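Enquirer: A predicted structure for the sequence below; I have some questions about it.
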Amino acid sequence: MTNNSLLGIHHVTAITDDAERNYKFFTDVLGMRLVKKTVNQDDIYTYHTFFADDVGSAGTDMTFFDFPNVPKGIGGTNSISRPSFRVPNDEALSYYAQRFDEFGVKHDGVQSLFDKKVLPFEEADGQLYQLVSDENNKGVAPGIPWENGPVPTDKAIYGLGPIEITVSYFEDFKKILENVYGMQTIVEETDVALLNVGEGGNGGQVILRKDTETPEARQGYGEVHHVSFRVKDHDAIQAWHDKYTELGIGNSGLVDRFYFEALYARIGHILIEVSTDGPGFMGDEPYETLGEALSLPPFLENQRDYIESEIRPFNTKRNHDK
């Protein structure tokens, strides 16, 4: 592994039609911490929310663009088809299955996938997810469970798990993941492969599925927008920009998102981002009140009054008297 290698999954971004409902589901049901409530830097009239571990560690955050008027997405091939979240062990899956029953969350019960236990479920908007057990898992280290969340810390989600991608051009896409992104195929079965990223394990894996029968997915709420993979720092992401240029892969150029640097490239139908591990989410808000106020990067701060007058407010303050 070189200093420029991908280290694992950085974040996954999906689309919601209701930031407030989505917030309640991720915090009150899943027990993930809202570590940043900001706006989409490319569309300041919409929210961008980040749910992660206790301190917003890279590799733990599921993020959402809030597009209230976007049509519902349609699942299908040539899409990022299912994000997943890590929990400490098999017992935690049983805990969540019971919790989902209590909250009326649609789920498929505990199952096995690549010799590990998983719990597939979906949000009210139809977005598909699954929990994956870290029991006997090795590889990319997890994050830190939300200390003051509603789920006991020995059961709670503490990182992103394998990201599932479904394409009709399975072999071609797998070669790109291997040859361009340095991923290693560790399991290959009929129409599905498991690839390691960085140190691998649940925090550094891609599940690639082949589907030539289902119509193409249509992006909208309830669908994933993009996946991001981790790199160490500015030098590493600059090396990726140079690599894309050398290979003739169209890309966004380096983008400073304040919380991290980003680089985007569309590979077939799949938008892949490369992001730096830092600076992170702890620099502009106190730990105790992360995500409770609207946070803006410095280049948008002079528009705060206008943004706050245009964007629909919703309350993310937590009870600190626990």
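Expert: Alright, I've got the coordinates. Numbers count the residues shown, from 1 in each chain.
Enquirer: going forward, measure contacts and count neighbours with C-alpha atoms only.
Expert: Will do.
Enquirer: burial of D108, as a residue count?
Expert: Neighbours of D108 under the rule other C-alpha atoms under 10 Å: 13.
Enquirer: was I right about it contacting V118?
Expert: No - counting by C-alpha atoms under 8 Å, D108 stays clear of V118, with 9.6 Å between them.
Enquirer: V29: neighbour count?
Expert: Neighbour number of V29 under other C-alpha under 10 Å is 18.
Enquirer: who's in contact with D154?
Expert: Counting by C-alpha atoms under 8 Å, 6 or more residues apart in numbering, D154 makes contact with P88, A92, P145.
Enquirer: let's bring in a second model and compare:
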Amino acid sequence: MNHDSIIHHVSIINHDAEQSFNFYRNILGLNLLMKTVNQENYEMYHIFFADKYGRAGTEVTLFEMKEGKENQFGANAFDRLLFKVPSVESLQYWEQRFDQFEVCHYGIESYTDRSLIRFEGPDQTPLGLIVIADHEDISLFNRDENSVVPFEHQILALDSVHARVRYPEASKQHFQDLFNWKTYGQTAFFDTGLTVNILHNNNSEMYHEVHLIYDTFNPLEEQGFGAIHHVAISAEAESTLDDIAVSLDKLNMIHSPIKNRGFFKSIYYQDPNQLLFEVATLKLNMEAITFEEKQFQDIPLYLPEHLESKRTFIERQLQKGSTGL
């Protein structure tokens, strides 16, 4: 594929939707795009955060999974999601904010010549904030005058995803072939002694990276609460999804059929290291919604058109899931 693809969104598994909502909206200051339902399981909330226009490249989504276990750290898994912030001064602001809200963090560090803070979200989800790259244009990002976070320090968009893999060359080659991203070569992963291959896109408006950490020391991840479930890469149109399916078929790689999510269409597959990727069309088919409500339960449930006729049933199922009955 030769389009300038971006990281469309990143999806995370959390145990409690309301707790996650409070963290991402009221501590990180992210804009709530919608509270909807997992279309594979009507007992699970699916919450979307993005900029105020719902732009791909700014989206993080949360699945509520009431039953299961905590994530067991390991390889062949996504390791951390990093968000862009404007400056080192922003990191200093966030360091103080995390202390104020008793968020576990590791202070300001340097990685690939950029400053960042690694921190833990709900269910110990590994997250981070990193200063935008020198070549990025801050004026291309949308910020919110009404945010709980000062304008000059707000999170701008997704920046990068780290993944620990057994066979980095396999994932790197596959990703380059499928999406035409470039590579920086290798770097050191902090002071761990592990090496990292860094892939980056060619999109002038939304710069993103994928970091492949070569890890043969840790056991394989056992996915649970706090895990990054999948990463979605953008597709220009539904025809691009058809091309992706053909490419995967030629490699004898299992993938899903094209799914209509209402908001966009997408296809899922696992890469050579069993990382779960989604490829999703760019257009977000929904009207802009502004939420004044501060409490999770007060925010209305948004459903795509093809699920609206099932609203009563879905709301009942969500209530059942939240009570554990």
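Expert: Alright, I've got the coordinates. Quick caveat: nothing in here was measured; it's all calculated off a predicted structure.
Enquirer: ok, the contacts of D154 of structure 1 in structure 2: which stay?
Expert: Contacts conserved in structure 2 for the contacts of D154 of structure 1, counting by both residues aligned by TM-score structural alignment, their matches' C-alpha atoms under 8 Å: P88, A92.
Enquirer: L318 of structure 2 -> structure 1?
Expert: Under the alignment (TM-score structural alignment), L318 of structure 2 pairs with I311 in structure 1.
Enquirer: tell me the contacts of its match?
Expert: Y45, T46, Y47.
Enquirer: which parts of the stretch 51-200 of structure 1 are helices?
Expert: 90-103, 170-179 (DSSP state H, counting those that start in this stretch).
Enquirer: nearest to G76 of structure 1, out of the ones you listed?
Expert: helix 170-179 (14.2 Å; C-alpha to C-alpha).
Enquirer: in structure 2, what stretch matches that closest one?
Expert: Aligned by TM-score structural alignment, helix 170-179 of structure 1 falls on residues 168-177 of structure 2.
Enquirer: now the matching stretch on structure 1. Mean distance?
Expert: In the superposition with structure 1, the average deviation recorded for stretch 168-177 of structure 2 is 1.9 Å (mean C-alpha distance after the TM-score superposition for structure 1).
Enquirer: so who does the residue nearest the centre of structure 2 touch?
Expert: Nearest to the mean C-alpha position of structure 2, counting by C-alpha atoms, centre = their mean, stands V10 at 1.8 Å. Counting by C-alpha under 8 Å, 6+ apart, V10 of structure 2 touches E59, V60, T61, L81, I228, H229, H230, V231, A232.
Enquirer: output those residues in JSON lines; the columns should cover distance to A50 of structure 2 and neighbour count.
Expert: Shown next, in JSON lines, are the contacts of V10 of structure 2 (distance: C-alpha to C-alpha, whole Å; neighbours: other C-alpha atoms under 10 Å):
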{"residue": "E59", "distance to A50 of structure 2": "4", "neighbour count": "23"}
{"residue": "V60", "distance to A50 of structure 2": "7", "neighbour count": "24"}
{"residue": "T61", "distance to A50 of structure 2": "9", "neighbour count": "21"}
{"residue": "L81", "distance to A50 of structure 2": "14", "neighbour count": "24"}
{"residue": "I228", "distance to A50 of structure 2": "17", "neighbour count": "27"}
{"residue": "H229", "distance to A50 of structure 2": "18", "neighbour count": "21"}
{"residue": "H230", "distance to A50 of structure 2": "17", "neighbour count": "21"}
{"residue": "V231", "distance to A50 of structure 2": "15", "neighbour count": "21"}
{"residue": "A232", "distance to A50 of structure 2": "14", "neighbour count": "23"}
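Enquirer: among the contacts of I311 of structure 1, which are in helices?
Expert: Among the contacts of I311 of structure 1, no member is found in helices (DSSP state H).
Enquirer: out of those, which end up buried?
Expert: Among these, those classed as buried by 16 or more other C-alpha atoms under 10 Å are Y45, T46, Y47.
Enquirer: so which of those residues are in strands?
Expert: Y45, T46, Y47 (DSSP state E).
Enquirer: contacts only, for whichever residue in structure 2 pairs up with P215 of structure 1.
Expert: Aligning on TM-score structural alignment places P215 of structure 1 opposite P219 in structure 2. The neighbours of P219 of structure 2, taking C-alpha under 8 Å, 6+ apart as the test, are G74, A75.
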